[in-house]
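>>> Pasted the sequence and its predicted model underneath.
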Amino acid sequence: MADSSSTYLTATADAYDAVADLYADLARDSLGRLPLDRAMVAAFAELVRESGRRRVVEAGCGPGYMTAHLRDLGLDAYGVDVSPALLDIARRDYPGLRFELGSMGALDVADGELGGLVSWYSIIHLPPAELPAYFAEFRRVLAPGGHLLLGFFESEGGPVVEFDHKVTTAYRWPIDELAELAGKEEFVEVGRMLREPLEDERFRRGHLLMRRL
């Protein structure tokens, strides 16, 4: 289990707290122009619904727009984030949903309780050496057969690389390496999608849909 008091988590929380309103304004309607991204989320939601375990956590939920979208897709979704300011916005904008302060590396969830977990551009801020511990935590909270959906910046065939994210330190990952790391924690790949950047985006976007054994 990852250490929720780690320095990088504190730095990430402080950085997002400082720009919470601006970030929320930019992110709130972002899914509306991303049909391929929405298709991956829809596939995840359908698989979770079919499993009969509709409880899902968005790990690193930010201002809550994805958590709300998951609810609209028929899931019992709630969000967890390290940024108190972003959670305040999420609770204000989506008062009918549950949002908790905490690290996605130390979730307050019983073993095998969830049917699904979404990490939508939240693992990007984890130092690469820390990521295996987070995948272990994701495996712990998911029921056998539960699904994991990752959204991230893809490194376009290169190695893991740090880049100048507008909020705080972040990393781009090669999709094969990310799938291999998750595979070491008993996740098998269901499908993947690589999307080329839009005109106002810098990097290719990666999406991995995986199932816990």
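Done, it's in. Residues are numbered from 1 along each chain as shown.

>>> make it CA atoms for all contacts and neighbour counts henceforth
Noted.

>>> top helix in this structure by residue count?
Selection of the longest helix in the chain by residue count, based on DSSP state H, yields helix 35-51.

>>> Just after it, pick out the following helix or strand.
Counting by DSSP states H and E, the next helix or strand C-terminal to helix 35-51 is strand 55-59.

>>> Now find how far off-centre that next one is within its chain.
Distance of strand 55-59 from the chain centroid (Cα atoms, centre = their mean, to the nearest Å) equals 9 Å.

>>> list the helices and strands it packs on?
When contacts are defined as 3 or more Cα pairs under 8 Å, 6 or more residues apart in numbering; DSSP states H and E, strand 55-59 sits against helix 65-72, strand 76-81, strand 114-120.

>>> second one coming, line it up with the first:
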Amino acid sequence: MRDRDDPDTAFLEATRTSYDAIAADYASAFPDAMGGLPFDRALISAFAEPARAHSPAPVAGLGSGPGHVTALVHGLGVPVFGVDLSPGMVALARRAYPALRFHVGTMTRLDLPDAFAEFHRVLRPGAPVLLTFQVADGQDRLHLTERFGHEIALDYHWRTPEKVARLLGEAGLEVYARALRERTRTSGIPGRSCWSASRARSAAGAPQALDGLHRGQTVHVPRRPRHAVQEALGAG
């Protein structure tokens, strides 16, 4: 068991507690998070087509939040389940989408190279990964102490698309498409959204994924099923 004084443990607990505090207000503020984002929906639809080719292996939706993206993928005919660090978010997702599976979970190895290597280990060869993360010019970190009127302690980390592509490639995930979208609504968080589509190169592998590039927000993905979509929790 990890020591509570360990900085990674403290970070995970602060992130979990913060998202639990804002879960209901976040879901109320964005009741149909994908409704006004046709570009994002199109990218997820493009992910769903190759993901269906690996069915019945399910998609793992990492950083699934209140479940909007998980439900969208399900509606596209792809078996999927969601995983989130916050029990409060998971409870909201289960209530909103009772026919889908949502689990509380996290990844113990938080560095991006290790996280991407773990993706490759569990993904089936050729399985697609759709990763979305935040990009802010001239900024690599933001610390928030308040959101939706709640006292929180949330750290947002930004990486450049070039760095993420390099790390994915080094982990055995071949990037074949990338898109950068300007922010379309006010959320109090600066930056743009980057979508990166990749596939697992042949090697020892298994699943597919949808996951939120929020440090500490990824999860252990079960051994031989999956695909991956990465949803950026808190990205507005």
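Cool, the structure landed. Here the structure is a predicted model, which means the values were calculated and not measured.

>>> Got a TM-score for the pair?
The TM-score (TM-score structural alignment, normalised by the length of structure 1) is 0.80; 186 aligned residues with a Cα RMSD of 2.2 Å.

>>> okay, the angle between the longest helix of structure 1 and helix 65-72?
With axes from the mean of the first three to the mean of the last three Cα atoms, to 10 degrees defining the directions, helix 35-51 of structure 1 sits at 50 degrees from helix 65-72.

>>> Point out the most buried one among the helices and strands packed on strand 55-59 of structure 1.
Looking across those with neighbours counted as mean count of other Cα atoms under 10 Å, the highest average goes to strand 114-120: a mean of 25.

>>> Report the aligned residue range of structure 2 for that one.
Per TM-score structural alignment, strand 114-120 of structure 1 has no counterpart in structure 2.

>>> thinking again about what came up before, would you reformat the helices and strands packed on strand 55-59 of structure 1 as TSV and include distance to D200 of structure 1?
Below are these laid out as TSV (distance: least, Cα to Cα, whole Å):
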stretch	distance to D200 of structure 1
helix 65-72	20
strand 76-81	26
strand 114-120	19
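
>>> follow-up on the earlier one: give me the residues contacting the longest helix of structure 1.
For helix 35-51 of structure 1, the surrounding residues in contact (Cα atoms under 8 Å, 6 or more residues apart in numbering) are 31, 54, 70, 73-75, 115-116, 145-149, 193, 195, 207, 209.

>>> List the contacts of the equivalent of G61 of structure 2 over in structure 1.
Residue correspondence to structure 1 (TM-score structural alignment): G61 of structure 2 is matched to E58. The contact partners of E58 of structure 1, by Cα under 8 Å, 6+ apart, come to 66-67, 77-80, 117-120.

>>> ok, now with 6 Å
In this structure, E58 of structure 1 makes contact with 79, 117-119, judged by Cα atoms under 6 Å, 6 or more residues apart in numbering.

>>> Just give me which of these are shared by structure 2.
Among the contacts of E58 of structure 1, the ones still in contact in structure 2 (both residues aligned by TM-score structural alignment, their matches' Cα atoms under 6 Å) are G79.

>>> Specify which member of the contacts of E58 of structure 1 is nearest to P132 of structure 1.
Nearest to P132 of structure 1, judged by Cα to Cα, of the contacts of E58 of structure 1 is S119 at 14.1 Å.

>>> Verify the contact between that closest one and V57 for me.
No: contact criterion Cα atoms under 6 Å: S119 of structure 1 and V57 do not qualify, at 8.7 Å.

>>> quick one: which helix or strand includes C194 of structure 2?
Using DSSP H and E, C194 of structure 2 maps to strand 192-200.

>>> which helices and strands does whatever helix or strand comes next after that strand pack with?
Next helix or strand after strand 192-200 of structure 2 toward the C-terminus (DSSP H and E): strand 208-212. On a contact count with 3 or more Cα pairs under 6 Å, 6 or more residues apart in numbering; DSSP states H and E, strand 208-212 of structure 2 meets strand 59-62, strand 128-135, strand 227-230.

>>> Aligned counterpart of F81 of structure 2 in structure 1, please.
Aligning on TM-score structural alignment places F81 of structure 2 opposite Y78 in structure 1.
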